[in-house]
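Chemist: what's the 3D shape of this:
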Amino acid sequence: MASKVRTLLYLLLACAVVLLLDLVYLASNSSGRQRNGYSVRRGSKDHGSRWASDNNGALPAGTIAVPINRTEYLNPNKNCSIGKSRQRMVNTYGAKFNASLPAFIDARFIHIPHILKYPPPFGFDNSVPSVFKLLQHLPATGLPADLQRKSCLRCVVVGNGGILRRSALGGVIDNFDVVIRMNDAPTRGFERDVGDKTTIRIFYPESAPKKDKDYVGKDWLFLMMAFKVQDLTWLETMAKGQTLASTKEFWKRPAIKVPKPAKDFRLLNPAIVSETAFDVIGLNRNDGKMKANVPTTGSIAIMVGLRLCDEVAIVGFGYNFNDPNSPMHYYDSIRMNDMKKSWTHDISQEKAMLLQLVQQGIITDLTGGIR
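Modeler: Presented below is the predicted three-dimensional model:
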């Protein structure tokens, strides 16, 4: 009798230990499944199966897994569907999206519809002589020849969001045909998360990298978005290999010299900016004056990608205003709360537009920040 009681106690003790271990496991997974804003459930229709494939192969310690099949995106022969993103954009927005708009300005710019209606950044009103003068020093106005020869191009637009921290997406990003980055966001020291490849960097003079080391060994296109006439003069100075004589016309100190050859500079078509702002996002035209009606560089970069590439993906997008102390960028200590101080962007309307692009399959959000 005593032995039976002892056996029963052992069984009860074993059950209690198993139950305790299960509770600890569930608690740890509950917090882990909320990382990066995902509500990932084991076996869910949304991300469950893709989440499982993420764990095939060890990721670096401390990495935040993202719900994509890394094996698929690391495949050098990944399939590409000709015209996929662009056609879906046309299907969704109709005449609001002009798929024939060139991404880069050349000598034929004066024939682009409505380009002289507004001043920069929405057009070239009162800037035509400066544009023509600049174009004399830009020997190339298209994509590099090796990319033009490809029948289908896959783009990834790399946002600067803090969601990229510990994502380990560097290899995935570098496997795209065209990698579009923005402003002075660095890659050096962040290669594991954001990669090292750059095809196009979109910027304005005040946001251009200022250190020579940021240009060394980098063969990429420098695509400038002009906010004012002085920006056109700045780009002309840089393309001529000269040093900027005065910085008083800029809201903060720009790069005074850019160690890149003239063949690498491009000028962004402002018609893309106005179309994105007024037609696609639906911001206030305000007679072409800037006031919470300028799209972020990220949205403009996506619209550039839709003109250049057949498939467009994004990483590092999304603002988490529910956590004002979360990092705004992957590379600095600026907090999300600072974004609310912006007077040039309407984040809420832009967020709605980006969500529609994702929901309609126009772009693929690899980090899941658009929701």
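Chemist: please count neighbours and contacts with C-alpha atoms only from this point.
Modeler: Noted.
Chemist: which parts of the stretch 1-150 of the chain are helices?
Modeler: Under the criterion DSSP state H, counting those that start in this stretch, the stretch 1-150 of the chain contains helices at 2-32, 48-54, 70-73, 84-93, 128-135, 145-148.
Chemist: any chance of the ones you listed in a markdown table, plus mean neighbour count and distance to residue 161?
Modeler: Listed next are those as a markdown table, based on neighbours: other C-alpha atoms under 10 Å; distance: least, C-alpha to C-alpha, whole Å:
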| stretch | mean neighbour count | distance to residue 161 |
| --- | --- | --- |
| helix 2-32 | 11 | 20 |
| helix 48-54 | 17 | 21 |
| helix 70-73 | 16 | 20 |
| helix 84-93 | 18 | 23 |
| helix 128-135 | 16 | 33 |
| helix 145-148 | 11 | 27 |
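Chemist: kindly reformat those helices as a markdown table containing distance to residue 292.
Modeler: As requested, these are arranged in a markdown table below (distance: least, C-alpha to C-alpha, whole Å):
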| stretch | distance to residue 292 |
| --- | --- |
| helix 2-32 | 37 |
| helix 48-54 | 38 |
| helix 70-73 | 36 |
| helix 84-93 | 22 |
| helix 128-135 | 25 |
| helix 145-148 | 35 |
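Chemist: ok, which of those comes nearest residue 313?
Modeler: helix 84-93 (9.2 Å; C-alpha to C-alpha).
Chemist: so residue 131 is in contact with residue 232, correct?
Modeler: Yes: using C-alpha atoms under 8 Å, residue 131 is in contact with residue 232, at 6.7 Å.
Chemist: go through the helices of the stretch 1-150 of the chain and name the closest to residue 312.
Modeler: Closest among the helices of the stretch 1-150 of the chain, using C-alpha to C-alpha: helix 84-93, at 6.2 Å.
Chemist: one more to put side by side:
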Amino acid sequence: MQRKQKVLTLLCCFLTLTTIVLRYSYHESSSMYYLNILHGWSDSTLPNKPCACEHCVSEAHTSPWFDERFNHSIRPLMSENTVLSEDIYIWWQMLQQEQDPANLTAVMEELFKIIPSKEVYLDWGAPRCRKCAVIGNSGNLKGSSYGSQIDLNDFVFRMNQAPTAGYEKDVGSKTTHHFMYPESAKHLQPSTSLVLIPFKTLDLQWLISALTTGNITQTYTRVLSKITANKDKILIINPTFFKYVSNNWLENRGRYPSTGLLTLVFAIHICDEVNVYGFGASSEGNWHHYWENIEGGAFRQTGVHDADYEYNITRTLADIGKIYFFKGS
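Modeler: Alright, predicted model coming up:
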């Protein structure tokens, strides 16, 4: 009899505990439901998501390949507080083997008196859905009619020469950020951010000169002595980010990453949705710029970049759903 009472007591305790757990679970789920309504969150914008887009490029645990390479803690841009480790500084200076470089600290102090010194694009989080278009210069953009689609993005990244006048139907007219180095520099509209990719200390000195005195006219080739650009919208790629792309993404293939790959990984770091256009060969297998009529491997066989490996990275990112890749014509 006593044994039966013990069993009944234990059963009652179990049922009571189960009831409490179920009520608590219901209460929690109901609270989350009303919390979602209060904040305007949908299923795709719950607080544990890194952005408000349907698919967030920075979302972890969706691909081991991506997780091994992507490091959100790396800051893509320089600021007045940027400090380079000795190994990164040596690696960076060897990219174009600058002889007797100027003191980097002194150059940076002078530079950040002219351009903004604060870090930007650190506003990622659940409420944001920043859509970006990365526009390569491939001839596959000819006849693509992507222009209006490209211009719908919040940010539109272009690189090097990349003309838009006369090509708007295929490449769009909007440019929010233009990536360049001194030897590929061009004049920009006031609404466009100049994003400098520095390969050496002299490149930072060139930017100072191009915005002020115009006294630097030569690096390893002739460069623009002055440039038209909005000083308040100038950004500098961090050499630490440069090396991270080379190590993590390229696995040190090629001498250093191309402008295209740097821009693409930059977009992955500061955007929530990344749309990629103008990468790879044309449908005829030709590698040329969309504004040129050059057959063959005009910009592919540079001897500096591993173009095939870089393109495979782009395709893999598309295959695992991290970017949207538009093949063109």
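Chemist: and the TM-score between them?
Modeler: Once the chains are overlaid, their TM-score stands at 0.73 when taken by TM-score structural alignment, normalised by the length of the second structure; 274 aligned residues with a C-alpha RMSD of 3.3 Å.
Chemist: sorry, back to before: closest to residue 165 of the first structure out of the helices of the stretch 1-150 of the first structure?
Modeler: The nearest among the helices of the stretch 1-150 of the first structure, by C-alpha to C-alpha, is helix 2-32 at 15.2 Å.
Chemist: what's the spacing between the closest one and its chain's center?
Modeler: 48 Å (C-alpha atoms, centre = their mean, to the nearest Å).
Chemist: by contact count, what packs against it?
Modeler: Applying 3 or more C-alpha pairs under 8 Å, 6 or more residues apart in numbering; DSSP states H and E, we find helix 2-32 of the first structure packed against no helix or strand.
Chemist: residue ranges of the strands in the stretch 151-300 of the second structure, please?
Modeler: For the stretch 151-300 of the second structure, the strands defined by DSSP state E, counting those that start in this stretch cover 155-159, 177-180, 193-196, 234-236, 273-277.
Chemist: got JSON lines for those strands, with distance to residue 255 of the second structure and mean neighbour count too?
Modeler: What follows is the strands of the stretch 151-300 of the second structure, written out as JSON lines (distance: least, C-alpha to C-alpha, whole Å; neighbours: other C-alpha atoms under 10 Å):
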{"stretch": "strand 155-159", "distance to residue 255 of the second structure": "19", "mean neighbour count": "24"}
{"stretch": "strand 177-180", "distance to residue 255 of the second structure": "18", "mean neighbour count": "23"}
{"stretch": "strand 193-196", "distance to residue 255 of the second structure": "19", "mean neighbour count": "23"}
{"stretch": "strand 234-236", "distance to residue 255 of the second structure": "20", "mean neighbour count": "21"}
{"stretch": "strand 273-277", "distance to residue 255 of the second structure": "24", "mean neighbour count": "23"}
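Chemist: of those, which is nearest residue 3 of the second structure?
Modeler: Closest of these to residue 3 of the second structure is strand 273-277, at 64.2 Å (criterion: C-alpha to C-alpha).
Chemist: if we can go back for a sec, do you know which of the helices of the stretch 1-150 of the first structure lies nearest residue 310 of the first structure?
Modeler: helix 84-93 (5.5 Å).
Chemist: residue 363 of the first structure pairs with which position in the second structure?
Modeler: Counting by TM-score structural alignment, residue 363 of the first structure corresponds to residue 323 in the second structure.
Chemist: again, but for residue 220 of the first structure
Modeler: Alignment note (TM-score structural alignment): residue 220 of the first structure maps to residue 192 of the second structure.
Chemist: neighbours around its match, how many?
Modeler: 18 (other C-alpha atoms under 10 Å).
Chemist: quick check: it touching residue 233?
Modeler: Yes: when contacts are counted by C-alpha under 8 Å, residue 192 of the second structure is listed as touching residue 233 (7.1 Å).
Chemist: so which of the helices of the stretch 1-150 of the first structure is nearest residue 297 of the first structure?
Modeler: Across the helices of the stretch 1-150 of the first structure, closest to residue 297 of the first structure is helix 84-93 (C-alpha to C-alpha), at 18.9 Å.
Chemist: and the angle for that closest one with strand 311-315?
Modeler: 90 degrees (axes from the mean of the first three to the mean of the last three C-alpha atoms, to 10 degrees).
Chemist: that older thread, looking at the helices of the stretch 1-150 of the first structure, spot the one closest to residue 298 of the first structure.
Modeler: helix 84-93 (16.6 Å).
Chemist: show me what the closest one is packed up against.
Modeler: helix 297-308, strand 311-315.
Chemist: and residue 276 of the first structure, which of those is closest to it?
Modeler: So among these, helix 297-308 is nearest, using C-alpha to C-alpha, at 7.0 Å.
Chemist: where does the closest one end up in the second structure?
Modeler: Per TM-score structural alignment, the counterpart of helix 297-308 of the first structure in the second structure is residues 259-270.
Chemist: now the matching stretch on the first structure. Mean distance?
Modeler: Compared with the first structure after fitting, stretch 259-270 of the second structure deviates on average by 0.8 Å (mean C-alpha distance after the TM-score superposition for the first structure).
Chemist: and of the helices of the stretch 1-150 of the first structure, who's closest to residue 201 of the first structure?
Modeler: Ranking the helices of the stretch 1-150 of the first structure by proximity to residue 201 of the first structure (C-alpha to C-alpha) places helix 145-148 first, at 15.8 Å.
Chemist: can you list residues touching both of residue 192 and residue 233 of the second structure?
Modeler: Counting by C-alpha atoms under 8 Å, 6 or more residues apart in numbering, no residue touches both residue 192 of the second structure and residue 233.
Chemist: what's the counterpart of residue 139 of the second structure in the first structure?
Modeler: Using TM-score structural alignment, residue 139 of the second structure sits opposite residue 162 in the first structure.
Chemist: tell me how far that match lies from residue 345 of the first structure.
Modeler: The span separating residue 162 of the first structure from residue 345 of the first structure equals 19 Å under the rule C-alpha to C-alpha, to the nearest Å.
Chemist: tell me how many other residues crowd the residue nearest to residue 266 of the second structure when sequence neighbours are not counted.
Modeler: For residue 266 of the second structure, ignoring the flanking residues on the chain, the nearest one in space by C-alpha to C-alpha, 6 or more residues apart in numbering is residue 76 at 6.5 Å. Residues lying near residue 76 of the second structure (other C-alpha under 10 Å) number 25.
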